[in-house]
Structures are given as structure tokens and as C-alpha cells.
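In: Model the structure of this input:
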Amino acid sequence: MPPGAVVPTVDVDRSDPAYRAWLKEAVRKVQADANRSADTHLLRFPLPEEWGVDLYLKDESTHPTGSLKHRLARSLFLYGLCNGWIRPESPVIEASSGSTAVSEAYFAELIGVPFIAVMPRTTSAEKCRLIEFHGARCHFVDDPRTVYAEAAALAVRCGGHYMDQFTYAERATDWRGNNNIAMSIYSQLRLERHPEPAWIVATAGTGGTSATIARYVRYMQYGTRVCVADPENSCFFDGWRDNDPTATSERGSRIEGIGRPRMEPSFMPAVIDRMMRVPDAASVAAVRALEQRIGRKAGGSTGTGLWSALKIVAEMAREGRAGSIVTLLCDPGERYLDKYYSDTWLSEQGLDIEPYAEAIRLFLATGRWPD
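Out: This next block holds a predicted model:
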């Protein structure tokens, strides 16, 4: 379908037996994907035993589409199908910085509907390749702030459904249980020396993951605190700190998948205990340190969360508080070889990661976090 093409709306009688049979099969396929996929691993980040603090990374890169967004896409498709919004043959359109679009393209292919991803032109080439691998189309915009309006307009032109992850992420996911990410974390920590984490550190794109985790913590009456790490050029930290739902950022985030130019409807500031603003150079330094420590490359959003988690480890160790901390390995670094693992890209962006890399080295060697 060429850009800008007008596709007639597919008129569906939702009481029609053929439609109900299609819907039943589509829901079965999406649920079967979850049923046959083993839960993601919880990896230990090596720290000295005597510190009394354990750090774990929930490895979401092992999902079939390689990222944390696989959970969200599955929930959004079930939500859209059960609400009658996703119909046979009609396109699904999403505004995304990449990983959500990869996962949604997978589910669209699974149930046999077209998919179009509206993304900033700066989205990594590997993510675009993965979207197109699933038979979907990439629709680029030059200004990241226009992805919402363009996706909604494209849905009207195509007679399709605008998924709108930034509105529906927190309501499409069952935060009370149903093997959500929070429930999985607590189950996997059951036999560890600190089974109830002192902190869970998340990052925010839609805000759906942090809302799910924080709500589950409260629902289950745990003492865990939730910290959200926010990159440069994102308004979430300012909006949370100032209790300002109108906060905005004039630039798009360099850390793909997290950070937004506006306060998204799915971002729930009231359930977050703490936020940290993380320099982009620190995020990159952290993912490179992660590779050195556990031999795994990860995306920049993982680095944002890991930097904040390491700071909390340092605080707890300094104060003599034992416990565990969990953060997320959101997606594989192989998607970003031309960005976060490229010294050329760092130079072009004016990012000097060495002071942050040295801070991590010093901390892991001595237990001291630089002032």
C-alpha cells in the first residue's frame, strides 16, 4: 500500500458468525504465543557478596520479538481484539520509536492484518528491518512530536485502527497478575537471599511498565519501592517532580524506546516513589559496562535503568542496608550497533562517556560512588 493511499473502510457486522470465528481464532493465536513462550530470565549482575546487596536484570530480550515491548504488544492486541477495534483485513497503525512496532508487526502478521509503524526518521536501521521482516511498513516523520497526529490521521485515511500505545498501555495490561512482569519478578526471586526487592528500577516510554509494577506492588502489599530512570530530552522527570501534567520537551530522546516529549496518558506519576534523570552519556557507559561484566550487549534504555540501579546499590551499601534491586534488560544491543556501540555516533552527538565509565569502574572496584 503506497504512502497516503486511501483504503475503503472494511464494514464488519460484529454479530456475523464469520467475524466471530475470525475473532475467536485471532485471540487464540495471541494467547497461544504467551502460552508457548517460556518466561524471561532473571540475570544476576556480579557484585561483591560482602556488600549485602544483590542486583538483577530481568532479561526481556528473550521474548520472540526481542524486547520488553512484546508483553505490551500482546496486551494491546488482545485489548483491541476484545474491544472490537481490530478487524479482518483492516490495517493496524501505531506511533512508535521502534521496539513496540517490531512486536506489533509480529502480532499483526500472526493474525493476518496489515500493520504500519509511524516512527521518527532517526529510528535505528535494524529496527526498521525487523518491522519490515514481519511484512509491515515503516512510515517516517521528521519531527518526533508529530508521530501521534500522523498515526491517527493515517488510520483515518486507511480505514484502520490506531493502536495508541501511549494511551492504552497502562489499561491494556492486567496489573493484578496474569503473569505480568511484576508477578514474574517476585516468583523468580522466591529462592534468593532477598526475595522481596527493596527497589525495582524501570524506564518509561509509554509508562505502562512502571504503572504495572507499582500497582502490583501495592496490590500485593509489598514494601518494594519503584524508581523510574528518565533520559535527557524527556519531560517525564519534570512532570513528576513538579506535578505538572502539561510538561513537555522540545527535543526527542536519543535513547530509543524511552523518554517522551509530552506527559503520556499511560504514565502514572502518583505510583512512582522516585525518579532519576540520567545523562545519555551515562546510559551508554552503563550498557558498555554491562557487556564487560556479563558478556551481553543491550540497548540504551537498559543503560539508563542500570545507571540508576547502580546508584541505589551504592546508597544501600554505604548505609549498610542489605537487600535486592531489580532493573530491566529491555532489548538486545545488536539493534544499536550503529548508535550506542559506535564511537563515531558518540562523537557526532557530542557525547563523552569516559567520565561515566570511570565512575562505574571505580564503584565496582571500591564500592565508592563519585560525588
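In: C-alpha only now, for contacts and for neighbours.
Out: Fine.
In: Which stretches in the stretch 151-300 of the chain count as helices?
Out: Along the stretch 151-300 of the chain, counting by DSSP state H, counting those that start in this stretch, helices occupy 165-172, 181-188, 208-219, 236-242, 280-294, 300-318.
In: Out of those helices, flag the one nearest residue 37.
Out: With Cα to Cα as the measure, helix 181-188 is the member of the helices of the stretch 151-300 of the chain nearest residue 37 (13.3 Å).
In: Next, the angle from that closest one to helix 208-219.
Out: Interaxial angle, helix 181-188 versus helix 208-219 (axes from the mean of the first three to the mean of the last three Cα atoms, to 10 degrees): 60 degrees.
In: I'd like to know which elements helix 181-188 is packed against.
Out: Contacts defined by 3 or more Cα pairs under 8 Å, 6 or more residues apart in numbering; DSSP states H and E place helix 181-188 against helix 208-219.
In: what's the helix it packs on packed up against?
Out: Helices and strands touching helix 208-219, by 3+ Cα pairs under 8 Å, 6+ apart, are helix 165-172, helix 181-188, strand 199-203, strand 225-231.
In: for the last one, packing partners?
Out: In this structure, strand 225-231 packs against strand 199-203, helix 208-219, strand 274-278, helix 300-318, with contacts taken as 3+ Cα pairs under 8 Å, 6+ apart.
In: 6 Å instead?
Out: strand 199-203, strand 274-278 (3 or more Cα pairs under 6 Å, 6 or more residues apart in numbering; DSSP states H and E).
In: which one of these is the most hemmed in?
Out: By mean neighbour count, with neighbours taken as mean count of other Cα atoms under 10 Å, strand 199-203 ranks first of the helices and strands packed on strand 225-231 at a mean of 27.
In: Out of the helices of the stretch 151-300 of the chain, which is closest to residue 359?
Out: Closest to residue 359 of those, according to Cα to Cα: helix 280-294, at 9.4 Å.
In: List the buried residues for that closest one?
Out: Buried residues in helix 280-294, defined by neighbour count with 16 or more other Cα atoms under 10 Å: 280, 281, 282, 283, 284, 285, 286, 287, 288, 289, 290.
In: repeat for stretch 242-259
Out: Across stretch 242-259, burial judged by 16+ other Cα under 10 Å covers 245, 247, 248, 249, 252, 253, 254, 255, 256, 257, 258, 259.
In: and which of the residues you listed is nearest to residue 159?
Out: The closest of the buried residues of stretch 242-259, once distances to residue 159 are taken by Cα to Cα, is residue 257, at 27.2 Å.
In: Quick one: the helices and strands packed on strand 225-231 as CSV, columns for distance to residue 47 too.
Out: CSV is the format used below for the helices and strands packed on strand 225-231 (distance: least, Cα to Cα, whole Å):
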stretch, distance to residue 47
strand 199-203, 16
strand 274-278, 22
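In: and this one, so I can compare the two:
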Amino acid sequence: MDGPLPAPADDAAASRAWTHEAVDRLRREAARSADTHLLHLTLPAYPGIDFYFKDEASHPSGSLKHRLARSLYLYALCNGRLQPGQPVVDASSGSTAISEAWFARLLGLDYTAVMPASTAPAKVDDVRALGGRVELVADGARVREAAAAHAARGACFLDQFGLAERATDWRGNNNIAESIVAQMALERFPEPAWIVCGAGTGGTSATIGRYLRYRGLASRLCVAEPTGGAFAVGWPGRDPAARAWRASCIEGIGRPHAEPGFLYEVVDEVLEIDDAQSVAAAWWLRELLGGWYGGSSGTHFAACMQLAARLCAAGRPGSIVSILGDRGERYAGTLFDPAWLRSRGIDLDAARDALPRC
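Out: Predicted coordinates for the structure are as follows:
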């Protein structure tokens, strides 16, 4: 394990040395981290279709946001925004906060997560277990504003919603798109017909969409969005000011308003998925893959099945790649608790029956 970073100092040379060591520490962590698995699945209901699931929950901090958090810290360091000993803050619905807290501990920095009060309690506990502080905000649409208030008092605002699409190197550097394309190279259908992801910050969809164009690939990108989420509302007119018309119980995606990283132009289709179907699909993933994955993974899977049905109807075999965003254990008291679902009017049995079964 890396030891403590050099103590903060006032002179420019010492500050630059601290930044160099922090960047080197992030590079070493990236070199130690193995790539995430790409899990393969076939379903008899969809002959000729190969499903693949990029298991981002296997990162050390437990989610897709591990990649983003590393990029945000590197972006802050290399742009001179993060100084020795400076506290760090960000707005998050959970998974990004956990990953950022993980990296803050690695770098020996104080970290505060500003989170919606509706965030799954297990996520709040995970941030605190990593040494982070948590500030809960009743109105989830105001978390970024509350985080900015910390920045006004001297904290470094990582700003995942404002900076995700530019902090991630979409041309390569083992971003998620490059990793998927490399892992698919030896498969039966190496160039996916579709890649499916959600939109929280918009960083993942922006990275994948840009990379597909950069590589000249014919694969299309689908954003799977909770019904009424801001990306879906803004999609028809590519509206940068779009606002959701309903709240969702699927954390991490389905933002209340369009974020700066929502690059509609690199997306080929948006599919809206009802919350009940997302939850049912997440439960089904437990049976199919033998692991627990969060609600956004269920949203992605439900969209994959719609796209697979289209390919089958057109007589087109092919592959579809989706993302397993985070660990389902974080939702043991919510999405995987039948009593919690009943209290919110989600009929799990009916939703499961509505999904195609193998």
C-alpha cells in the first residue's frame, strides 16, 4: 500500500512535487487494476443473439464510476484545480461518491459527498466507511448547487455532472468503450449491433458514442432511460434544458434535468424503461449471472431485450453489449426488499411476468 503523500507546503516547488506524486499514485492504481470481465449469455427466446455484460461492479470501489472518479481526480490535478491538502467535494446519488471517497483515501484527502436524501442507505454507509463525509439534500435536483457552495468555501469541486464528458479520454486510455471493443474481438459477432448504457452524468454515453465514431465502427449506441427521465424528455428535440416529468427509484440514471455531459448527437436511440421492469430485470440478472447488480443494470438489460426482439424479427443475428453498473448489495434494503417494493406500488411478480422468459 502506498504511504502518506508528502505534507502540504506553501512553496510552488513543493506543491508541484505533491501533484506529481498524486498523479503517479493514480497511475500505479490504474496499472494494478485488472480490466473488468465481459460476461456472455444466450437466451432461448432470442435465437442468434449473443448478450454481453461488462461487469463494472468488479472494480475495487464497486461500480462503473471507478473509472470516472480516477479521471476526475486526474483532471483536477493536471488542470491545477486540486492543491495539496485541499478538501474535495462532489454531488452524487451514490456510486460516484463511493468511488471518489475511495480515491480520496488513496490520496489522503478529506472528501465530502453531497447526496440526495433518497439515496440507498447502504451507499451512504459505504462513503462513510471509506472516511468520507455525507451531506444529504432533500431536493435531489439541488445537490450540485449544494456542492458548489462547498467549493465557494475553498473545496475542490470534482463536478462529475459538469466535467464527466471532458475528463474522460474518449480516444483510448482503456476507457470503457475501448475495453469493450478489445474484449469483443474474438467473439462470434465481434462488432456489436448495439451497445446499451444509461445516462447519469452523460459521460459514459458520450465516451462510447465518440469512440465508436473515432474507430469507424457500425455499432449503434442506445441510452436506456427510466421513463420520464431528462435524457428521454430532451431526446426528440435534443434539448439541453430538458427536465424530467417524473422521478424514478432507479438510482444513478434518469436525471431530473439535462446535464452538460448529455451529448445527444452521439446517441442513436433512447429507450424508456418502466421502473418495475428495471427492478424485475435486475432480479432476473441474479438468476442468470449468479450475482447482484443494481437497478440501472436491470434498466440496461430490459432495453437489451427490446433490441434483441427487433433483431430477431428482422432475421438479423448479432451481439448486444450492456453494462453492469454497480453492486446489487447496495440495494438490499430497497430494490431487493419485497416489502420496500410493495410500499412503492411495484408489483414484482407482474413485472417479471411481463419480461420474456427463457
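In: Need the TM-score between these chains.
Out: Once superposed, the chains reach a TM-score of 0.95 (TM-score structural alignment, normalised by the length of the second structure), with 351 aligned residues with a Cα RMSD of 1.5 Å.
In: about what we covered before: which of the helices of the stretch 151-300 of the first structure sits closest to residue 93 of the first structure?
Out: In terms of Cα to Cα, the element of the helices of the stretch 151-300 of the first structure nearest to residue 93 of the first structure is helix 165-172, at 10.2 Å.
In: Give me the range in the second structure that that closest one lines up against.
Out: Counting by TM-score structural alignment, helix 165-172 of the first structure pairs with residues 160-167 of the second structure.
In: how big's the offset between the matching stretch and the first structure?
Out: Stretch 160-167 of the second structure, aligned to the first structure and superposed, deviates on average by 0.5 Å (mean Cα distance after the TM-score superposition for the first structure).
In: In the second structure, point me to whatever sits opposite residue 344 of the first structure in the alignment.
Out: Alignment note (TM-score structural alignment): residue 344 of the first structure maps to residue 339 of the second structure.
In: May I ask you to confirm that that match belongs to a strand?
Out: No: counting by DSSP: H, G, I helix; E, B strand; the rest coil, residue 339 of the second structure falls outside a strand, being helix.
In: That one: what's it in contact with?
Out: Residues counted as contacts of residue 339 of the second structure (Cα atoms under 6 Å, 6 or more residues apart in numbering): none.
In: can you check residue 296 of the first structure too?
Out: With contact set as Cα under 6 Å, 6+ apart, residue 296 of the first structure has no partners.
In: That one -> the second structure?
Out: That one, residue 296 of the first structure, aligns with residue 291 by TM-score structural alignment.
In: Then residue 230 of the first structure?
Out: Aligning on TM-score structural alignment places residue 230 of the first structure opposite residue 225 in the second structure.
In: what residues are up against its match?
Out: 254, 272.
In: could I get the helices of the stretch 151-300 of the first structure as JSON lines with distance to residue 121 of the first structure?
Out: Output for these, formatted as JSON lines (distance: least, Cα to Cα, whole Å):
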{"stretch": "helix 165-172", "distance to residue 121 of the first structure": "19"}
{"stretch": "helix 181-188", "distance to residue 121 of the first structure": "30"}
{"stretch": "helix 208-219", "distance to residue 121 of the first structure": "24"}
{"stretch": "helix 236-242", "distance to residue 121 of the first structure": "22"}
{"stretch": "helix 280-294", "distance to residue 121 of the first structure": "19"}
{"stretch": "helix 300-318", "distance to residue 121 of the first structure": "18"}
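In: tell me, the longest helix along the second structure lands on which residues of the first structure?
Out: As assigned by DSSP state H, the longest helix anywhere in the second structure is helix 12-32. Under TM-score structural alignment, the counterpart of helix 12-32 of the second structure in the first structure spans residues 16-36.
In: List the buried residues for that stretch?
Out: Neighbour-count burial for stretch 16-36 of the first structure, with 16+ other Cα under 10 Å as criterion, is recorded at 23, 26, 27, 30, 34.
In: can you check stretch 343-354 of the first structure too?
Out: 346, 352, 353.
In: Please tell me how far residue 110 of the second structure sits from residue 104 of the second structure.
Out: 7 Å (Cα to Cα, to the nearest Å).
In: These two: which is more packed in?
Out: Ranked by neighbour count (other Cα atoms under 10 Å), residue 110 of the second structure and residue 104 place residue 104 first, with 22 against 17.
In: now that one, what's its secondary structure?
Out: Taken by three-state DSSP, the conformation at residue 104 of the second structure corresponds to helix.
In: before we move on, what about the one 5 residues further on?
Out: Per three-state DSSP, the secondary structure class of residue 109 of the second structure is coil.
In: Closest to residue 83 of the first structure out of the buried residues of stretch 16-36 of the first structure?
Out: Nearest to residue 83 of the first structure, judged by Cα to Cα, of the buried residues of stretch 16-36 of the first structure is residue 23 at 10.6 Å.
In: mind checking how far the residue nearest to that closest one when sequence neighbours are not counted is from residue 24 of the first structure?
Out: In space, and not counting its chain neighbours, residue 23 of the first structure is closest to residue 81: 6.9 Å by Cα to Cα, 6 or more residues apart in numbering. Taking Cα to Cα as the measure, residue 81 of the first structure falls 9 Å from residue 24 of the first structure.
In: residues contacting the nearest residue in space to residue 245 of the second structure that is not next to it in sequence?
Out: In this structure, residue 245 of the second structure finds its nearest non-sequential neighbour in residue 228, 5.2 Å apart by Cα to Cα, 6+ apart. Residue 228 of the second structure is in contact with 244, 245, 246, counting by Cα under 6 Å, 6+ apart.
In: quick one: secondary structure of residue 361 of the first structure?
Out: Residue 361 of the first structure ends up helix, using three-state DSSP.
In: typo on my end, residue 319 of the second structure
Out: When classified by three-state DSSP, residue 319 of the second structure comes out as strand.
In: that older thread, of the helices and strands packed on helix 208-219 of the first structure, which approaches residue 128 of the first structure most closely?
Out: Closest to residue 128 of the first structure of those is helix 165-172 (Cα to Cα; 18.3 Å).
In: ok now that closest one, how far from the chain's centre?
Out: How far helix 165-172 of the first structure lies from its chain's middle: 12 Å, per Cα atoms, centre = their mean, to the nearest Å.
In: So which elements touch it?
Out: Judged by 3+ Cα pairs under 6 Å, 6+ apart, the packing partners of helix 165-172 of the first structure are helix 69-82.
In: Residue 204 of the first structure matches what in the second structure?
Out: Matched by TM-score structural alignment, residue 204 of the first structure corresponds to residue 199 in the second structure.
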